[in-house]
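1. Quick one, fold the following:
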Amino acid sequence: MRLPRNTLVLLVADLALVLVAGWAAFWLRFNFDIPPEFDRLALLASPWSVLAYGVGLSMARVYRQVWSYIGLPELRQLATGIMLGGLLTSALILMQRIPSFPRSVLLLQPLIALVLLGAARAGWRTFVERRTLGHGGRRLLIMGSLQDAADALRALKGSAQWQPVGIVSPIAGEAGRSLQNIRVLGHTSDIAHIAESEEAAAALVASPAGSEERREALMNGAGSRLALLTMPRPDEWLKTESAGPRRIELEDLLGRTPVQLDVAGLGDMLSGQTVLVTGAGGSIGSELCRQAARFGVGRLVCVDVSEYAIYQLEQEMRQTHPQMQGLYYTANVRELDRLRAIAMKHKPAVVLHAAAYKHVPLMEELNEIEALRTNVIGTLHAARVAGECGARRFVMISTDKAVNPTNVMGSSKRLAELMVQGVAAEHAGTQYVSVRFGNVLGSSGSVVPLFTKQIARGGPVTVTHPEIVRYFMTIPEAAQLVLQAGLMGRSGQIFVLDMGEPVKIVELARMLIRLSGKTEQEIPISYSGLRPGEKLYEELLADDETTEPTPHPKLRVAKTSGQLPDIEAVRAWIGDAGAWPSSEELRAWLRTQVPEYSPR
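-> Here you go, the predicted model:
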């Protein structure tokens, strides 16, 4: 097999250094004055050592390395190759029984060879790094402890875009120390002053996700007007061509820790199976489609009432998962026959029901009957169709607003949960579960896109009340936990997701203003008052009195009681209510079905 030109050059260079090491070993053995009779022995041993070290280095696959990125793993690999070369050389020389051959040379040569070959690689990497830095890059501060900064600096090696100029540590005792010739310039609270003195253009936050140090660094950095960066999450490495730093996003600021998934169990549930997703074009529905595709579904059946949303999903899936069989339907879950025809054609093993109306103020006035038709009747249709087509699992996406609801949207979702439990009794072969969670960052209709638009317009950012708080979760985290609940759940259970600590909406607004590089003086915050049906606090019922733990740390099962509704009576009432039932009559009926519903 013909060696590539670069590999051949490196092999020749290494073997030349091996020859030098062999002669140096003789010189050291005889105190730099080799007797004439031993010159012949050195010449005799040279070709054998070249052959042996060539074989040893090749066996250790040293020539697959890239010298510009040499590190400890590569040096260990090099040491293995040299050791093999030294052993082969010793074996070849000793087998020839050369008289008076100094055996100490056989020990000295590999040691000297390791120094010379290692130095050559280290020198080349140093040259490449200095040449890269010489071209210049944007001046970058690293925010994190020395341990965190070490990982970040390794990731930045060879980057021509960024030039690290200092470390800003949350540990006061690390000030003045250095790492790879980059000094710790001070504490994270002094980031604004340090950035100005170092003329830094950006700061890379290296503290681990979910840590208090990371949150503190982000808040300090957000007030400094620096561009804040972080390294991509593992799931993002697969989506981007470059694994370099990216801009900080709001979900980084909230510090959600990654979800632990039963990958093997989810693989068994989804891999090679047909999965049907309703509301597939929405924020949660589309992420459920991505996660299902990630687990290797055999066929993904996507249903959404919006033509544009299902078109966008189709384009994305064709690009990211070209081998997957995707089927994209425009259909309304309120139309039973259409939904049944789709399900019967494809016989899904898993049905993920995300189709719903979820905007509280819109559903509270003028559109109450629409909330009932989609959230209650649509859920009933999806659940029954899942049982009729023989699906093994049905998962409904619910909401924290279903707990002690004060609005039509929340009470409609609570009634939908009850309908799912009722249908579960009709179809023993299908496992029916519901999953409750709070607000999802970046989902349609959420406050984050609204605040972002208001900041882009120059403000003000409108918050309904200074004390209003909400639970937040990222879209991928929510979708992953939905799948995990679907895997773990027993029929009729309602799962509650651990949403972490609640966040004040006004603090969320301040975070977004800071991340935009503005101040509250430039982008003011105004208060508009609570909207119809809106609570100051949402409830998840995630305490020990009202929920039971599960093997997964972020999932609990809600303890529910009470009589299930008469499914046919509910269906008949909503069907007979007409296009414009009176608001009072509708709310009075809802209270009979959901006793905990308390309109405001």
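2. switch to C-alpha atoms for all contacts and neighbour counts from now on
-> Fine.
3. Please report how far residue 207 lies from residue 142.
-> Residue 207 sits 9 Å away from residue 142, going by CA to CA, to the nearest Å.
4. my bad, should have said residue 432
-> When distance is defined by CA to CA, residue 432 is 48 Å away from residue 142.
5. Same question for residue 495.
-> Where residue 142 is concerned, residue 495 sits at a distance of 40 Å (CA to CA).
6. quick one more, to check against the first:
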Amino acid sequence: MIDFSLWGAIAIRLGSPWPPMLNEYSWLFLLLPVLCFPAFMVIGLYSAVVRYASLDTIWAIFKATFVASLILCGLVLFRGWGGFPRTVPLLFFTLALPLLCSTRLLIRYCYCSVCRPKSNSAKKVVIYGAGSSGAQISTAFNLSNEFVPVAFIDDNPTLHGRQLNGIKIFNPNKLPELLRKHSPEMVLLAMPSASKSRVKEILNWLEPFPVEVKRLPFLDKLVSNKVGIGDIQDVAIEDLLGRDPIPPRFDLLRSCISGKSVMVTGAGGSIGSELCRQIVRLEPKRLILFERSEYALYHIDRELQNKYKGKVEIIPILGSVCREQRVEKVLSVFDVNTIYHAAAYKHVPLVEYNPIEGIRNNVFGTMKTALAALNCNVETFVLISTDKAVRPTNIMGASKRMAELVLQGLAADGNGTKFTMVRFGNVLNSSGSVVPLFRQQILKGGPVTVTHPEITRYFMTIPEAVELVLQASAMGEGGEVFVLDMGEPVKILDLAKKMIRLSGFTVRDEDNPDGDIEIVFTGLRPGEKLYEELLISDNAVATEHPMIKKAEEKYYPWPELKRQLDSLEKACSNFELEAVRNLMFEIIDGYKPQCDFVDPVWLASNKKH
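-> Presented below is the predicted three-dimensional model:
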């Protein structure tokens, strides 16, 4: 191509296919390619895989052609310009650039259109989004055997009717027609820069169509600005919530953490592990991982040590919050300033089956850790609470409300440590969460199990909840119950239907007996209620953060509450469930058990007697 471009440049300039001057400069046809070869190697022209030719390849060709033109000028100058036309190097560049580009693009076209093996199993895809990400992913599809892009759809009316990578762009309203014409198996949402609220709107619009929906990650989750087949992922439940994040206030985030000794109890759990991940990024002096499960502690310690070893002192501690001496020793030795207390039993039916252990861990574990914090002059103690603590119908919720009362009572006693509580609803993809269960049931072909057609829940992502917890902890002065803005409650039945439809299946019910996946109602589980609340009374006040409110709620003076707790501990030790329940009626406003005792040990013991 170099020699052909050189001949063409001289021929065009002199107006003859073989002017006599070619004989005089015939040595250029040998020397120019020889000198250009190593230069092209350095530029990387030969290292690019031709069938994956892209804009980067064209840029490399441009640089190589420019260097070749400079080499041509240098050779002619070395010999002396003489009668050599000065416009030839420019004509050479003008010819060589399109020739080198076209040959590589032609090879790529031949590979994609002729040589690439066809697969009957390749999925037909409609790409939603004809921007740079859509262009990149369609290029990746064209080079793979897994997917075949059949159309683009885009909201921008100026793109409708045009083509991108040889694929026509349509108005989204044309999707039903495209489904009939091409029978695609997937719609891919290729809009990484779209807001979460916009993604939610699109997913709600796509839901009724009988096609699987997948997406590319949001821009902040992409490893680089380039996208490929490996970036395709399932629609996440947080996409259906569509809450655009509010930028955090870093002064609040860092207030109780940066440069301080911080301990997280329950460090290996869903909330506890995310607390550790976010805390370690805020540069504490040290981070103590306090966890009773060896397996969970090993995993979170290994994860953090791999990323932050040498940057932050990370100390894994095996222990139970119910052992006050162990907790106090750890707090004293490591001069802990801040405690995030996430250690708790939180699975409602399991705690209902094991009420005494639930109370011991959630109530007395909190009390003993709080008293240890007082004895060691810990500055800040933050309890991770739950919406199930509001007018509880189960032991888990009741025990968490009692844990709140413990901290409120100690705070009112005014002993130095700042006790704060943060209350929020369900977090997505935590252990025991309904979302992973639904996903697993859908993959198996159903049925999807829902406890009740009217049941609703608040949802929030774990990172979002933890980020707000860290900010709320900095606003507390002692005894406050902070409540996170969870958005609107979600009907679990609607959530199940959305997940089924967005997976490309249809719901089998009375209206559609030939559907793919059935939804089965199993009945409320022990302790479960239809809806959750975040406030006991309607007197929440705003704080300096728009997503955090402060609740003013009833509490007991510590001496009075301590007497009640002593009675409760005695009843637990004697395994007297009736006495335990009566004391909880007495202590907790609005406690209404949803079911009778279901503790299998207590039931079996009563049968024997």
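7. What would you report as the TM-score here?
-> The TM-score (TM-score structural alignment, normalised by the length of the first structure) is 0.75; 564 aligned residues with a CA RMSD of 4.7 Å.
8. Now do the longest strand along the first structure: which elements does it pack against?
-> Secondary structure assigned by DSSP state E gives strand 162-169 as the longest strand of the first structure. On a contact count with 3 or more CA pairs under 8 Å, 6 or more residues apart in numbering; DSSP states H and E, strand 162-169 of the first structure meets strand 138-143, helix 146-156, strand 182-187.
9. Single out the most deeply packed of these.
-> strand 138-143 (a mean of 25; mean count of other CA atoms under 10 Å).
10. mean distance, that strand to its aligned residues in the second structure?
-> With mean CA distance after the TM-score superposition for the first structure, strand 138-143 of the first structure departs from the second structure by a mean of 2.3 Å once superposed.
11. Pull the distance from that strand to the chain's centre.
-> In terms of CA atoms, centre = their mean, to the nearest Å, the centre of strand 138-143 of the first structure is found 23 Å from the chain centre.
12. any idea of the angle that strand forms with strand 162-169?
-> Using axes from the mean of the first three to the mean of the last three CA atoms, to 10 degrees, the inter-axis angle of strand 138-143 of the first structure relative to strand 162-169 is 30 degrees.
13. helices or strands next to strand 138-143 of the first structure in the packing?
-> Packing partners of strand 138-143 of the first structure (3+ CA pairs under 8 Å, 6+ apart): helix 146-156, strand 162-169, strand 202-205.
14. So which other helices or strands are in contact with the longest one?
-> In terms of contact count using 3+ CA pairs under 8 Å, 6+ apart, helix 146-156 of the first structure is assigned the packing partners strand 138-143, strand 162-169.
15. coming back round to it: among the helices and strands packed on strand 138-143 of the first structure, which is nearest residue 521 of the first structure?
-> strand 202-205 (22.7 Å; CA to CA).
16. Please pull up the helix or strand immediately following that closest one.
-> Sequence-wise, the next helix or strand downstream of strand 202-205 of the first structure (DSSP states H and E) is helix 212-222.
17. Buried ones in stretch 227-234 of the first structure, by neighbour count?
-> Neighbour-count burial for stretch 227-234 of the first structure flags 227-232 (criterion: 16 or more other CA atoms under 10 Å).
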